[in-house]
Each structure stands twice: as structure tokens, then as C-alpha cells.
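Asker: test case, fold it:
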Amino acid sequence: MTRPNRAVEDPSLKFEWPVLEEYEGRVPFGTQSVDWEERINMDRMRRYRMRRVKQQMERMKLGAILSVNEWNMRYMTSTWNAYWTTPASGLRYALFPATKDSPILYEQGEIGYHARQMAPWLDKVKVAITGAGWIGRVMGPAGHEQQLKKFCQQIADDLKEAGVEKETLAMDTWDPGLVAEFQRLGIKVSPDGAAAMLEARRIKNRDEIECLRTAATISDAMFGAVARAIRPGVKESELCGIAHKTAYDLGARIYSGVFVTSGPFAWPNPRDESDRIIRAGDVLYMDTYNTSYMGYKTCVYRTYSCGKASQEAKDDYRLALDWLYDAINIIRAGVTTREIAEKWPSGPEVWKDIHVISEDQTAGSNWAHGIGLTLYEPPIIWREVSLNPPDIALEENMTFAIETQHGRPGKHGVRIEEMVRVTKSGVEVMTKFPVEEILEVPLV
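Answerer: Below is the predicted model of the structure:
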């Protein structure tokens, strides 16, 4: 008996695996570069960021953006330098003419020798004229005047070469000396560079989101390392050191960030650490803020106790957790900043015991902030500003850190924070370290 030939009817012969819009198989990826899967596509991210800047220049009718701010420079040029060249130092800067496909990088000193070889996506890397930003103010009046004139002439020449010398030059760092000299040269200047760059950075592409996921993963590891080290006798500063080492071991950098606060000093939140010695029964929390992967920042809190936490601490934590997730659970594209802020109680009503009489005293407490290359990006969600019009609608692929806190003076403070991404239909919580309750670390 012969089997019928049904090969032509077999659907597997023509089946092709579909490309999934959301594939979670290996997210977040490892941090190595490999040939066998696409991970963070740096070239796609660079092109996306430059395109976003050009779109803002077109929207705002700008001829060019002059950036002295290090994070705006990183966004538009995809270059980075040592921390001593920051913040907004004037030691390096960038100019993005609207007529060009990539910005001009003006690199500090002889570092440009390396930068030119390492950044083939930039058409030009030139010498930075040291004289703008704060560095110009420390070289003496005569030196400052000399270098300021050279700086502005260099920019004026490059604007002319790009054909935009008659159009508006938007600056992201407003320097009155530069403004006066540019005006003397006949260049129209505007302070709108910062607004243009923040608007460009507001919506992340898939690669920026993956950088944030990886940063959040490293943050989770930092919380785990600190949990394993908590015991009576360890100092807040020691725990910070452990967190720093974990971050660097995993390929992150920390830009003036991370703190641990414990015991009665943790309420109200001082947002700093000391050499205070942890005692049995202390409640403590850590913020991994400004831990960065490829420049993309974290801002995440978790709360622990050294031994068993008191019932009062657990009750306060439950309240803060409810405030947090009442807000997170409504996040989706189209929801407004007002709707989120309405999920939080009035600061003067719940924190009378620490003399809160206005929401201005709650800045940084129950709130949310955009996060990306900088710790704070648009928008800020906070009762003092978000309950007032105009409402701001959330958009897909906005990324936020969202945080709440509570406590009792002289006893304890608790704080919780998650990093999230806005999706079409809801929210992705990028941080995964457990948050359901205070993490009670055994004494022995």
C-alpha cells in the first residue's frame, strides 16, 4: 500500500516565522556585542536621536542648536568624555545646523585626536575654544574676553558655512557674554535650545528603552548586593560602596548618585547618606539614582529592615505602596498627568507631623519624572503643578520614574520607586526587584 503524496498540502512547507513587535525572549540583553542576535542597535539609536533633533529644529524654525550641556551633546553627537568636562563647562560643545545630517563636535584639547577616529558618524570634529561656560569665568577677565570672541567667531563661521547664519541660533545654556558677542556679530540667538532638546528626548526609541531596561536590571542587582550585606554594624556609606562596586562590575557608571538612609534620620527623607551605623530594627532605604548604562539613568528606591520591621513601619509601607500602584495601574497612552497626580493625597493633609503646609514642601516626594539621559526629563508629575491646567497627555514610549514615601518622625521612613514605560494599552514596569513588602533581612 502506497501512501498518498500530500506534500503540496502540508502547510509547514510554506510557513514562515513572523517577526514579533514585542519579543521578550532575551530582554534585557547581555551587555556584550555578538553577531548572532540584534541587541541594542547603536547606529539605529544614533540616527534616531539626530533625526529627533532635526525635527525639533524644523518645528521651532531654528537654524541651529548650540549645545554646551553634556547630556544634550551626548544625545546629538553620541560622544562622551570624562566627568571633569561637565557640567556645562564650555570645555567641549556641539553645533547642529538644521541643514546638516550630523552635528559638529568641538572636542576638548587633544582629546579630539581620539574622538575623530572613534566617531565616524560625525562629519566634523573640531577644536574646542576654551572660553564658554563656567571655565571661561576662571581664566580672568582678559583671557575670558579673548576666548569668548574666538568661540563666537568659530561658531559664526560654521553657521555661515552651513548656510544658516541669518537664522535663529538656539542655545541650550544661556551665557550673557556669549549672547552679547553673538549679537555683535549679527547672529540672532534664542534660549530655546534646552526646550528643543528636552522635547526631542521625550519619546524613546526601542534601543533607548533597552538601555533603560539594562540600567534597571543593574539597579536590581545593586539592591540584591546591598540586601546581602545588611547587618548590625554596617555603615550607610559601606552599603553605598557595595552598590557602586556592583554597578561598575556590571558595566554601569554612576554620575553623582546613590545613597542609603536609615533609622530615624530617614524621615523626612534627607536624600543623602552618612557613616551612620545600622542597628538591629532599623528601617533603611536606598536610591540607585544616576546609575547609568550607555548614559541612560536609573532612579529606583527599595526599603529594607535590619531584622524584623515594626507593624507601624509595615503599615506605612503598605500605604506608600498603594499610593504608588494606584498611579501606576492607570498609566497608558492618553492618560493625563492630572489623572496620575490625583491618585496621591494632599501633602499637607498626610504629613502634618513634619510641618508640611504646602505642596512646595513635597517636591520630589510623591511624584513622577521623565527619565532618560538625565534624571529629570519631561514631564514632572506632582500635585503642585499637575492639578492645574493644561493637562499633559502621556504618549507611548515615554519613560518615567515614579515614587512615593511615608514615615514617622523619630522612628522610620519608607520609600518606593519604579521605572516604567508607557505603552499603547498600559505600562511596562522595568524594575523587577521585589516591592510587595519591606525586605526584612535576618540579623544572623
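Asker: okay, CA-based contacts and neighbour counts for the rest of this
Answerer: Will do.
Asker: so who does Tyr376 touch?
Answerer: 369-370 (CA atoms under 8 Å, 6 or more residues apart in numbering).
Asker: same check on the one 3 residues further on?
Answerer: If a contact means CA under 8 Å, 6+ apart, then Pro379 has 369-370, 392 as its contacts.
Asker: cool, and Ile331?
Answerer: For Ile331, the residues meeting the contact criterion (CA under 8 Å, 6+ apart) are 340, 422, 426-427.
Asker: tell me how far it lies from Val435.
Answerer: As for Ile331, its distance to Val435 is 18 Å (criterion: CA to CA, to the nearest Å).
Asker: and the one residue sitting closest to the centre of the chain, how far from Gly136?
Answerer: Taking CA atoms, centre = their mean, the centroid of the chain lies closest to Gly372, which sits 3.0 Å from it. Relative to Gly136, Gly372 is positioned 29 Å away (CA to CA).
Asker: surely the residue nearest to the centre of the chain touches Cys299?
Answerer: No. With contacts counted by CA atoms under 8 Å, Gly372 stays clear of Cys299, the gap being 10.1 Å.
Asker: just the ones of the contacts of Ile331 in helices?
Answerer: By the criterion of DSSP state H, membership of these in helices covers Ile340.
Asker: please generate a structure for the following sequence too, so the two can be compared:
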Amino acid sequence: MPYGQIGTDRMIGIDYASMREYRLARVREMMDREGYGIFITWDAWNMRYINGGYPTVPCRWAATMFSILCRNDEPLLSATTVMDPFRLKDYYPWMPADHVTKDIGGGKMSFTRPMWENFVQTILDMMEKNGVSGMPIALDACPAPELVRDMFQERGATVVVPVEQLYELRSIKSKDELACINISAAIAESAMYDVHKALRPGVPEYMMTALGIKRQYFHDTDEVVPPAIISGKRTNPMHCDYTDQLIMAGETVAVHMDAVCFNGYKTSLGRTFVIGKATQAQKDAYAVALKLMKDAMAAIKDGASTSDIVAAWPDSPSFWGYDDWDECRRFAHGNGIGLIFEEGPFFSCADRDREGQTLREGMVLALETWYGPKGADFGASIKETVLVTKEGCKPITCYPVDQIIECPLR
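Answerer: Prediction:
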């Protein structure tokens, strides 16, 4: 069924309660499988995955908010987004009232043992209360990892860092997560269209970035990463930023709508434009980047491996005119995408000797390919977000891609 941005009384839309239940169940399964007694995360997106907790940017920077999931208990959110954190209880009705709690210590500004004492003791008391004392403590994105690990170990506790396990649990998306990702793709395409219409000689790159940001906010996104707008010589090799450089007639312009977001879920969309008529050399470069993208997508299906994707790409850096794989690692690459913009599995044209990871139905991948003659003043970049299905690869981003996009000089 179609999913809109707003739920109504006549359409179920996105079932956020079901999505929260799905994500929490995945975390509990991970803890059971790995034998963790308690899981604590300061990562903004993993917090959101566990209980919908949403740290604003200042709280992320200071790492003053975190989520806790102890076996035999419900998730706990330690919140600092308001001066009276108990006011947040009204915003999280799906959580027990006593599990949206005040700051218990810890964070980026906590850099001495006394500043972490209350936090460490609270965690140990919580584990004892829930009958899981002695089981490993999983710490994710801890702002003082060595100090906190030592303090737990001095008390006889085992500390683990569950990075790979978190990649695994987030990798398979529910239908409601996929609905969010599809909406984020539509927002990305809307922002791309605004930039597309405005591209012309004499405008600075940052002005196009501002247009992309504006459109995303008009769609009520809750996180915005500034689009990368790259023109002229900066497209070879490809940059990932924007400057005050003026866009000129005849130049290629790469527009990267990265991490465009709806309810936390992200997509990646990139297209290459030409101001005016494209030269044959520019068209040829784009055709190579497009073939690299299509070859990668043809290798994607449930049960395949990231090694199959890598095998579909050139087997030597000389294809791009380089001698060392490390110089062109990102010329053809990909990764998982969801609440986190870049997450596992990670793979690149340079990973020919690395063991691949199995692709499974429900995974969402972000792919990027690039090509440009070495030393030229132009290059072509394409970015797509795709869904792994049993039948193969289903594109989620659908902005025109079959040829380099010309922006007529009017």
C-alpha cells in the first residue's frame, strides 16, 4: 500500500509501534545470541533503534544522552534534551514512566573517575536487580571507553564492544523501515530536482547546497546533511563537499544528496550534470560510471555476496589510471544504509582479497561509482540506494540516470 508522510484515520500508513517492536526484538535477539547481560549505547541512531530516543545535536556532541537495555527489563533512556528530563515522559508513552530518567552521569564531559562513579555503580546495581550480574556489558560508542572499561573490570565485570553485532541487527529492514526509506528517497529526488532546475553558469556551489537543504526542511526531515555540490576540476578526482567556486558553462557538476532523511532513515542519491551540451568525452566518462553501477546492481540478490559485487568491477586500479588500489578505493564502493548513513556491509573495488559478506533479502545498500580520465577536468559520479530481494536488486532511488543530464543554457 502507499505510505504517506502523515498517518491518518483512513490509512494505516507507517506503523511506528510495530517498527519500534521489531527493532527492540532484534536487539534482544542479538543480546541473547551473544550472551550480553546489558547493552548501553551513546550512539544517537542506535538509541533511536532501541527505544525511539532522539538526542539533538548538542546532546550528541556532548554524549549526555544514552539508552540502556538490560536483560529481563525494558529499555531505559537517560535524557538531557530538557532541563527537567521527566517532562519527556509525555513524549515516550511506549516506555515505562520510570525508564525515561534523569542524567545518571557519564558523557563526553566526564573525563575523570569520580565523574563516572555513579554511572558505573548504577549499571552494576541494575544488572544485579535483573539477575544478570557477571554477564558481559556491551558498550557502544562510549565517550571514555578505556576509562569506563577499566572501572567495570576492576569490579569484576567483562566489557565488550558490539560493533559487528550492531551492523548485523540493523541490516534487515522491516516493511515500515523500508517505507521510511522510500519516503526519504522521494525527498532526495525532490531536493535533486530543485538543484537541477537552478543549475546555471555563475552560481556558486554553496547556493545549490542551500537549495537542497531548504527543500529537505520543507519536507519536515528531522536530520539534514548538506548536499555535496562539486563542479569542474573538482569532479576529477571527486570531492565530497561544496565551496564558493562559481559553476561555469560546459562543466560537469556532481550533486550528492547524501543521508537525506525521513524519521531517521536515510538514502543516498547522486547524479552528474553538464552546464550546456555535454562533450563526447563527458558522455563517454558517464557511460563508464553507469556501466559500473549497472554491473554492481546485476550482481545483487538474496544469497549472493559482496564479493560478487566487487568481482563485477574492474580488477586493476589501472582501469582508472592509477597504480595503487588505495588511491581509488572509493571509485566504486558500497555499504549498508538505514538509520546510519554508512554501515555494514562495507565493500569496495579495492577489496578483491577480502572475504565477502552474504547479502540477504531486506538489506538496503548504497552504491557509488565514478569515472573520469586521469588528469582531465571532468568526471562522472552516480549514487543509488537499492533493496536486496530474492529476485535481485530493486532500485529505491529513481531519478533519471540513463545518460548524463544536460542543463540547457537559456
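Asker: TM-score for this pair?
Answerer: After superposition, the two chains reach a TM-score of 0.95 (TM-score structural alignment, normalised by the length of the second structure), with 404 aligned residues with a CA RMSD of 1.6 Å.
Asker: returning to that earlier point: corresponding residue for the residue nearest to the centre of the first structure in the second structure?
Answerer: Structural alignment (TM-score structural alignment) places Gly372 of the first structure against Gly338 in the second structure.
Asker: same question, Arg47 of the first structure
Answerer: Applying TM-score structural alignment, one finds that Arg47 of the first structure aligns to Glu21 in the second structure.
Asker: relative to Gln5 of the second structure, how far out is its match?
Answerer: For Glu21 of the second structure, the distance to Gln5 of the second structure under the criterion CA to CA works out to 20 Å.
Asker: same deal with Met31 of the second structure?
Answerer: Computed as CA to CA, the Met31 of the second structure to Gln5 of the second structure distance reads 33 Å.
Asker: quick one: which of those two has more around it?
Answerer: A side-by-side neighbour count of Met31 of the second structure and Gln5, using other CA atoms under 10 Å, places Met31 first with 21 against 15.
Asker: state the helix or strand in which the more buried one lies.
Answerer: Here Met31 of the second structure is covered by helix 16-34, with elements defined by DSSP states H and E.
Asker: show me what contacts Cys328 of the second structure?
Answerer: When contacts are counted by CA under 8 Å, 6+ apart, Cys328 of the second structure is found next to 317, 320, 322, 350.
Asker: separation between it and Ala312 of the second structure?
Answerer: Note on Cys328 of the second structure: its distance to Ala312 of the second structure, by CA to CA, is 16 Å.
Asker: still on that earlier bit, average offset of the helix holding Met31 of the second structure relative to the first structure?
Answerer: Its match in the first structure and helix 16-34 of the second structure itself, once the structures are fitted together, sit a mean 0.3 Å apart by mean CA distance after the TM-score superposition for the first structure.
Asker: could you tell me where the helix or strand following that helix falls in the first structure?
Answerer: Secondary structure here is assigned by DSSP H and E; on that basis, the next helix or strand after helix 16-34 of the second structure toward the C-terminus is strand 38-41. Aligned by TM-score structural alignment, strand 38-41 of the second structure falls on residues 64-67 of the first structure.
Asker: neighbours of the aligned partner of Val179 of the first structure in the second structure, how many?
Answerer: Alignment of Val179 of the first structure against the second structure is given by TM-score structural alignment, with Arg149 as its counterpart. For Arg149 of the second structure, the tally of surrounding residues (other CA under 10 Å) stands at 19.
Asker: where does Asp73 of the second structure fall, helix, sheet strand or coil?
Answerer: State at Asp73 of the second structure, reduced to three classes by DSSP: H, G, I helix; E, B strand; the rest coil: coil.
Asker: thought it was touching Asn130?
Answerer: Yes. Here Asp73 of the second structure lies in contact with Asn130, judged by CA under 8 Å, at a distance of 7.0 Å.
Asker: and the strands in the stretch 301-444 of the first structure?
Answerer: Using DSSP state E, counting those that start in this stretch, the strands of the stretch 301-444 of the first structure run over 301-306, 367-370, 377-381, 399-408, 412-422, 427-429, 439-441.
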